[in-house]
Each structure stands twice: as C-alpha cells, then as structure tokens.
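Engineer: turn this into a model:
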Amino acid sequence: MSERLRVVSISYKNAPLEIRERLALNESETKAFYLKLKDVLGLTEALVLSTCNRTEVYYKSEEKVSTEIIKLLAAQKGILSSEIITYFEYVDDEQSAISYLFEVSLGLHSQVVGDQQIINQVKLAYQWSADMDMAGPFIHRVLHAVFFANKRLVQETSFRDGAASTSYVTVDLMESFLPMLSNPKILVLGLGEIGEDVAKTLFEKNITNVTVCNRTKEKSLEIAEKFAFEVLEFESLISEIGHFDVVVSSVRAEKPIIKKSFFNNNKSVKYLFDLSVPRSIEPDIDNVAGLVLYGLDEIQKRTDNAIEKRLEAIPEVKSIINEMVVDVENWSKELLVSPTIHKLKNALETIRQEEMSRYLKSMSVEEADKMDKITSAMMQKIIKLPVLQLKAACKRGEADTLIDVLNDLFDLEKVKLKN
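Structural biologist: A predicted model of the protein is given here:
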C-alpha cells in the first residue's frame, strides 16, 4: 500500500468554541507536536493548521493513524481523548484530502466565506512544517499549488472582493475617512467576539493610536498587551469619550450607554459605529452637529452584499481548485514511477558505459569523446518513449503493468538508484 494524504480535523462546524480553544496550538506547541508525530508515529510529512476556527493535521501515511494523532494532541493539551474524539472528522481518500486542503486554504470552509486571513495562516503553518523538516516533496508541491491557486483566485474571480465580516466592513469604512483626520484617536468599546475582532483587524491593517475599553479590565489589558494598544478605564468612559475621533461600540447593554449629552460641547467631526444588539449608542445621536453614526443594519447590509458576490463566485473558485488538484494528482502519480524511470536510465547508462569501455583503449581522446556524445544521444532517444509511455500510463491508472514489463526486460530490481 502506498502513502496517501489524509486529514484529521476539528472545526467550528462540529465543535463549540470552548472545545476548539482548548485544542488550539501556538508556534511552540505546534513544533512540539511535529516532534511527536515524527518520533511516536513515524510520520515524515505533515501540515498542522491551528486557528481559532479549526485544528487540523494533514499527513502522509500508508496506514490511517488519525485516532493516534488525536490521542497525541489530547495528551499534549492535558485533555482526555474521550472528551474530544467525537468532534473530529476524517478524510482518508487522497483526492478528497487534497481538494479539502485547497478549499480550506482559499476560504471556502471559513465562517466568513472567502476569509482573507486563512491563506496567511496556511503559509505560516507551512513555514513551521518546513522548520521541523516535516514538509517533504508532497507537502511542498501541494502547498505551492495552493498558493498559485490563491493568486489565480484573486486575479480571475470576485471571490475576495469587498469586506464580508462585521469587523472588516467597519474598518474598511473607517479607512475611507481616517486620512482626512489629523492623527485620529480610535476607541474600541466592548471586547466580546466582535470587539476583539475589530481590534485584531485594526492591528493587522497597521492602524495605530487605538485605545480599548471593557467592563472587565483584565480583558482590556489582555487585548492591549496583545496588540500594543492603550487602555481606558470603563469608569472614565463618560469623561474621556469626547477625546476620541472614532468610537466602535459592541458593548452589551440593556439600553444605550453612549448618549448625546456626552458630546454637548463637540467641536469636531466624530465617527461612531454601533455594532451592539441591543444598541449601545442612542440612535438619534447623529443629530448632534459633527457626529456621524453607522448602525449595525448598514454594516450588515454591506457585509451581505459582499458575501452574496463571493457565493456567486464559488463555482469559478471550485473550477480553479479542480484544475490544480488534477495537476497535483498527475504529479503525484508520476512520482510513483520516478524510481522506475531512474532505474531504467541507470540500467541503460550501465550498458552504454560497459560497451564503451571495450573500445576506449584503441581510441584517441578525440574519438572517445565523439563516441561518448553519440551513444549518450542514442540513449536519450531510446529512453524517451518508455518515459512518455510511463507518464501517460500514470494518468490512465495503468502504470503498474508497464512497470512490471520494464522490470522484467531490464531486471531493474537489481539496479541501484544513483543520486
């Protein structure tokens, strides 16, 4: 049985956040896990992808060792495997596994379809795999095909057009007016899932002069340290909010906590984003001169439009993926016959060298050089057709028969591969 690419996966589709976050791996944990895959399971090629939405292991192996991989992961994270094993999914057919890797990397399986961050996360996962000598010929080939497919996706489709998440739409809108402001101060109020995502997006887009504020100060300090932002005490919100040019609020409250009265003496243009449900900013606050309010409905409408365009582009994306998967499969099949091709070349070269050696003593240097060139050219022509036939047989799935014939004709089992 030959090695094939397999996948073991846990994701937002089948596991709650509290399970996924317990299994998330940072860089040092990922690299330690690679050592376990190598030393305990004997794997030589693997890619470990761990994000907030998924932890997946793509591995090459003759035998399915997905259960063993889950047990290793559980042991590393100090969890009983019985607590998590039911949340995992498996892909053991190589073609399906390759297609799945493409689809995940290009954002087809992201919570926000077409997510632009996943391809960068895959690149980082690939780098860590290479760092640990776990990116062999197959992983290298597949990942480079994935990155090329991503370029095609951007150039040939509208799959990445527009912002398709609340945080990205918010920051995109923000970027449209930030250049008009002089050193604008930004406040992110409320650090739940949406607020934290806004903070992360601001950081990723290199937008600075950001302050975070949350009822729980520990959360503010955690996010501020993570992204090098400032912290505003929640108790100081009323007195300090007027100093900010942009306020993004996703704080949970039964009634609005940001009121018109906070801006009675407003003398500049300020932009407010209310991403809360229920609303945390008084809806008529933009009646105050200089205040511009963007509500969640407007943000969501822009998000829905972007997602609709991305969904329409999915058939084009899948067409690109199908083409690239076929290329990878053909390469993979040719890789199987590569040893036979090399052995055949070595066998013919041995015959050529042996026959030449019988006549070299009676030849001048000039004659020997000429004979070497002639016989070498003959060998190249002789071997060309078998090689082409082998590669064609690979695509038809009939290579085994031709390999057996060549082995019998040239006794290739006794031929050693030369570097």
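Engineer: C-alpha only now, for contacts and for neighbours.
Structural biologist: Fine.
Engineer: where exactly do the helices run in the chain?
Structural biologist: Along the chain, counting by DSSP state H, helices occupy 17-23, 27-39, 66-77, 81-84, 94-105, 117-131, 137-156, 166-177, 193-204, 217-227, 237-240, 296-357, 365-396, 399-410.
Engineer: turn these into CSV, including distance to V277.
Structural biologist: Formatted as CSV, those follow (distance: least, CA to CA, whole Å):
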stretch, distance to V277
helix 17-23, 21
helix 27-39, 36
helix 66-77, 35
helix 81-84, 32
helix 94-105, 31
helix 117-131, 26
helix 137-156, 34
helix 166-177, 13
helix 193-204, 11
helix 217-227, 20
helix 237-240, 20
helix 296-357, 8
helix 365-396, 56
helix 399-410, 62
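Engineer: next, the structure of the following sequence, for comparison with the previous one:
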Amino acid sequence: MQHKFRAISLSYKNAPVEIREIIALDNKAIQSLLIKLKEFFNVKDTLILSTCNRTEVYYAHELDLSVEIIKLIGSEKCVHDIVSYLEFFNIINDDKKAIQHLFKVSMGLEAQVVGDMQISNQVKRAYQAAADEEMAGPFLHRLMHTIFFTNKRVVQETAFRDGAASVSYAAVELIEELTSNTRNPRILLMGLGEIGEDVAKNMVYLPEAEVTLTNRTFEKAQNMGAELGYKVIPFEDVYEAIESADVIVSSISAKEPFITKELAKKLDIKSYKLFVDLSVPRSIETTIEDVPGVLLYNVDNIQSKATATLEKRLASVPQVENIIEQSIEEFYDWKKEMMVSPTINKLKNALEQIRKEELERYLKNASEKEYAIIDKITKSMMQKVIKVPVVQLRAACKKDQAEEMIDIISDLFDLEKVNIKH
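Structural biologist: Sure, this is the predicted structure:
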C-alpha cells in the first residue's frame, strides 16, 4: 500500500513577510529537518522548499504529520510558540491536490510574479537536497522528473516564461540589454528595500557584472553582499562610487531627488552612464538626461514593460494548466502501476516457489537434458498462468479498482502468508 503524498505550505498568500521571515529555512536547517523526519518518522519521499515567498514541506506518509513537522520547524528556528502560527499554514492531505500544488509552484503559477523564472531552480535545489540525504525514493524521483519535463513543455509550447514580469527582473533585463557591449559593467545598487533587495538577487543573471551594494543601514548591505558575493561600500562613499560606475540603480527613499542634474554635470562621463530610478517618489532628477552621455530609465518605463509581459503570461495560464493536467494524468498512470507491482512480484515469487519445489520433488533422478526440457515447459506454463491476473491488475488500475483486485489476488493465492514465510 502506497503512502499518501501530502503538503504543508506557508506562503505570501496566507502569511505576511514578518511571519515568512521567522519560518524561512536556510540550507543547514533544511538538511537538519530532512534528517529528523527520516529518523523520527521514517519518512522517505520528502521535499523542503524555502524561498522569500514560501516555506513548504512535501512528504509521503500514511499519517498526517503536519503538526509534528511544524513543531520540528519551530525547533529548528528556536520559535517555541510555533503552534500559534498554525493559522498561517495551509495543510494539504489530499494526495492529488498536494501533487497539483507542487506542479503549480514549480511552474510559477503560485508565484507572486506569475511565471517567476527563479522558482524552477529553487525546486531543483530542494530536490537535490532531498536526494543528498537519501530522502527521495522511486515515487519522488519520478514525480520530480515529470515536473522538469513539464517545465520544458511550458517553456517550449507557451509564452508563459517570455520576458520580464517583475519590475526588478525587468530592470536587470534592461541593464543586460544596454550594457551588452560593455565588458564587465560596473553596477552600483543604492538602497536595499524590498525592490532593491529583489534587484540584487536578480543581478546573479549578470555573471560578468561587477556589482557594488550600498545602503543607509550598512549592516544590511554587508549581509546581502556576503550572501551574494558582491562588493559593499558605506553609504557616505556613494558619490565616489557613482563616479566610477557604468550603471547606477537607485532604490532609495528620499523626499527630494538624491541624484541631481548638477551632480551629473560634475561626472567625468567617457562614453555613457546609465541611471535606473526604481524609487517612488523618484530619487533621480529627470533633467539629468540633458547631460551628454546620461541615459535615464524610471520605474514607469520598466513597469510598462513588465505589465505587458505579465498580461501575456496570464493569457498563457489556461495552456499551462492543461499541460500540467496531462502530466499529472501520466504520472498517476505510473503511480497506479507502482501500486500493483509489489503484488505482481509476490505472485511471481509464489508461483516460482511452487514450480521449484515440484521440480525438486519429481526430478531427483532426471538427466540434465530431461531437467532442462521440463524446466522450460514449467516456466512457460507459469508465465501463461500469471498473465491473466497481471492483465486484470493493470486493467483495475485504469478503473481505480486496484486495491480491490490486489485484495482478491492476495487472498486467492495466499500471498501475505507466502510473503511472511520469506
């Protein structure tokens, strides 16, 4: 009997960022949690996904372990009153709904920015972590590879992943486009609020760029710089950094423009200098474009590009959902086959045991040639005998009657007794 696949989800849909930050798991905590789930509950197929938008645990078990798992998360995070956060978790104990949820999360349908390109890599890393701890059995291996294949179909057959649908990613895409002829472009990111932080994370898609971070709270810049491998400077050194940068991305909060036309005039611009203003209200004076060599893009330019892409993606959602349904159906056909495989193997073993016992009983004095002929005949007979119940079991899978047929065949051939005997 296969265990049910289940899911525990805490996401931006039902938990604010203050709660998500408390529950979020780093790689070390994920590894520790996987080990505890294996040791405490003998859970085999487990996937733990933790991003800025969600922390989710997928697992296969006969029992609902959601409260126990949430308590383990609390233990990892030193959150002693974790039970008081239960309302923020979505518990999915229905097998098919849990599988559907994982597919939708992996494709980006559940992302804050629909079609988020980062999620597929995050899911792959979660799967690798499970495999490293030997927490991925045949079920999870097959499920994940079905998801990866589905993701390829979505990319190839739909417009769901085309273009940039978030302001931060659209900004990075714009920078990539405008610096394509610049070797190792020097990028200065000012301000690490919500958008600035997201831009910093998306800068990983510009591996040739030399990224420098600065923030009024220096500690935040240091932490992010250490996490992403970027250079960090104190905010008081920002003017010197503007002078040397090719690209300046401003995401700071300021009542008056921080970068003015007068400042831009003082800069030694040899070819060009790109300014990207993601602040609301704007932190870069619009008139700086009058200065030769200055290019300015603001949040409205970038937002319109992102909005057009998002509309395109949303139009593709029914197509993506249809591909997912096809994949889940194929996966369930395999899952049903897996359900009857142990019974088929038990039946084969039971008949093979009878065949061998009878050969030993009646062919003690047979010649090698006689033994070979009778061995071949009895093997052929056994294969013909087993063919009908195997066909019936597989047909029962298609009709969702596998459990009933397994019980009938197990009783008919006394398979449980044979299994215990072995």
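Engineer: related to what we said a few turns ago, with distance to S268 of the first structure and mean neighbour count added, can I get the helices of the first structure in a markdown table?
Structural biologist: Compiled in a markdown table, the helices of the first structure are given as follows (distance: least, CA to CA, whole Å; neighbours: other CA atoms under 10 Å):
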| stretch | distance to S268 of the first structure | mean neighbour count |
| --- | --- | --- |
| helix 17-23 | 41 | 16 |
| helix 27-39 | 45 | 16 |
| helix 66-77 | 51 | 17 |
| helix 81-84 | 53 | 14 |
| helix 94-105 | 44 | 20 |
| helix 117-131 | 35 | 18 |
| helix 137-156 | 39 | 17 |
| helix 166-177 | 14 | 18 |
| helix 193-204 | 23 | 18 |
| helix 217-227 | 27 | 16 |
| helix 237-240 | 15 | 13 |
| helix 296-357 | 23 | 17 |
| helix 365-396 | 68 | 14 |
| helix 399-410 | 75 | 14 |
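Engineer: which among the ones you listed is found nearest to Y58 of the first structure?
Structural biologist: Closest of the helices of the first structure to Y58 of the first structure is helix 94-105, at 8.0 Å (criterion: CA to CA).
Engineer: show me what the closest one is packed up against.
Structural biologist: When contacts are defined as 3 or more CA pairs under 8 Å, 6 or more residues apart in numbering; DSSP states H and E, helix 94-105 of the first structure sits against strand 4-11, helix 117-131, helix 137-156, helix 296-357.
Engineer: superposed on the second structure, what's the mean shift for the first one?
Structural biologist: So the one you mean is strand 4-11 of the first structure. The superposed strand 4-11 of the first structure is, by mean CA distance after the TM-score superposition for the first structure, a mean 0.9 Å from where its aligned residues fall in the second structure.
Engineer: now swap in stretch 301-314 of the first structure and tell me
Structural biologist: Here stretch 301-314 of the first structure is compared with the second structure after superposition; its mean distance to the aligned residues, by mean CA distance after the TM-score superposition for the first structure, is 1.0 Å.
Engineer: in the second structure, which residue range corresponds to that stretch?
Structural biologist: Using TM-score structural alignment, stretch 301-314 of the first structure corresponds to residues 304-317 of the second structure.
Engineer: to R6 of the first structure, which of the helices of the first structure lies closest?
Structural biologist: Nearest of those to R6 of the first structure, taken as CA to CA: helix 94-105 at 5.8 Å.
Engineer: not counting that closest one itself, show me its contacts.
Structural biologist: Residues lying outside helix 94-105 of the first structure but in contact with it, judged by CA atoms under 8 Å, 6 or more residues apart in numbering, are 4-7, 91, 109-110, 118-119, 122, 142, 146, 321-322, 325, 329.
Engineer: report the inter-axis angle for it versus helix 117-131.
Structural biologist: Counting by axes from the mean of the first three to the mean of the last three CA atoms, to 10 degrees, helix 94-105 of the first structure points 120 degrees away from the direction of helix 117-131.
Engineer: tell me the angle helix 94-105 of the first structure makes with strand 4-11.
Structural biologist: Relative orientation of helix 94-105 of the first structure and strand 4-11, computed by the same axes, to 10 degrees: 40 degrees.
Engineer: got the buried residues for stretch 259-278 of the second structure?
Structural biologist: Within stretch 259-278 of the second structure, the residues that qualify as buried by neighbour count (16 or more other CA atoms under 10 Å) are I259, K261, A264, L267, I269, K273, L274, F275, V276, D277, L278.
Engineer: starting at the chain centroid, how far to stretch 296-313 of the first structure?
Structural biologist: Once both centres are worked out by CA atoms, centre = their mean, to the nearest Å, stretch 296-313 of the first structure turns out to sit 23 Å from its chain's centre.
Engineer: stretch 261-278 of the first structure too?
Structural biologist: Between the mean C-alpha point of stretch 261-278 of the first structure and the mean C-alpha point of its chain there is a distance of 38 Å (CA atoms, centre = their mean).
Engineer: tell me which of the helices of the first structure lies nearest to G290 of the first structure.
Structural biologist: Relative to G290 of the first structure, the nearest member of the helices of the first structure by CA to CA is helix 166-177, separated by 13.7 Å.
Engineer: what about the nearest residue to K60 of the first structure once chain neighbours are set aside, neighbour count?
Structural biologist: If you skip the residues right next to it in sequence, K60 of the first structure has L5 as its closest partner in space, 4.5 Å away by CA to CA, 6 or more residues apart in numbering. L5 of the first structure sits with 22 neighbouring residues when counted by other CA atoms under 10 Å.
Engineer: I'd say L5 of the first structure and S61 touch.
Structural biologist: Yes - the pair L5 of the first structure / S61 is scored as a contact, 6.7 Å apart, by CA atoms under 8 Å.
Engineer: residues contacting the residue nearest to K60 of the first structure?
Structural biologist: For L5 of the first structure, the contact set (CA under 8 Å, 6+ apart) comprises Y58, Y59, K60, S61, D92, D93, E94, A97, I98.
Engineer: just name the closest of these to K414 of the first structure, please.
Structural biologist: Using CA to CA, S61 is the member of the contacts of L5 of the first structure that sits closest to K414 of the first structure, with 26.7 Å.
Engineer: burial of the nearest residue to that closest one once chain neighbours are set aside, as a residue count?
Structural biologist: Counting by CA to CA, 6+ apart, S61 of the first structure lies nearest to E3, which is 4.6 Å off, once chain neighbours are set aside. Burial measure for E3 of the first structure: 12 neighbouring residues, criterion other CA under 10 Å.
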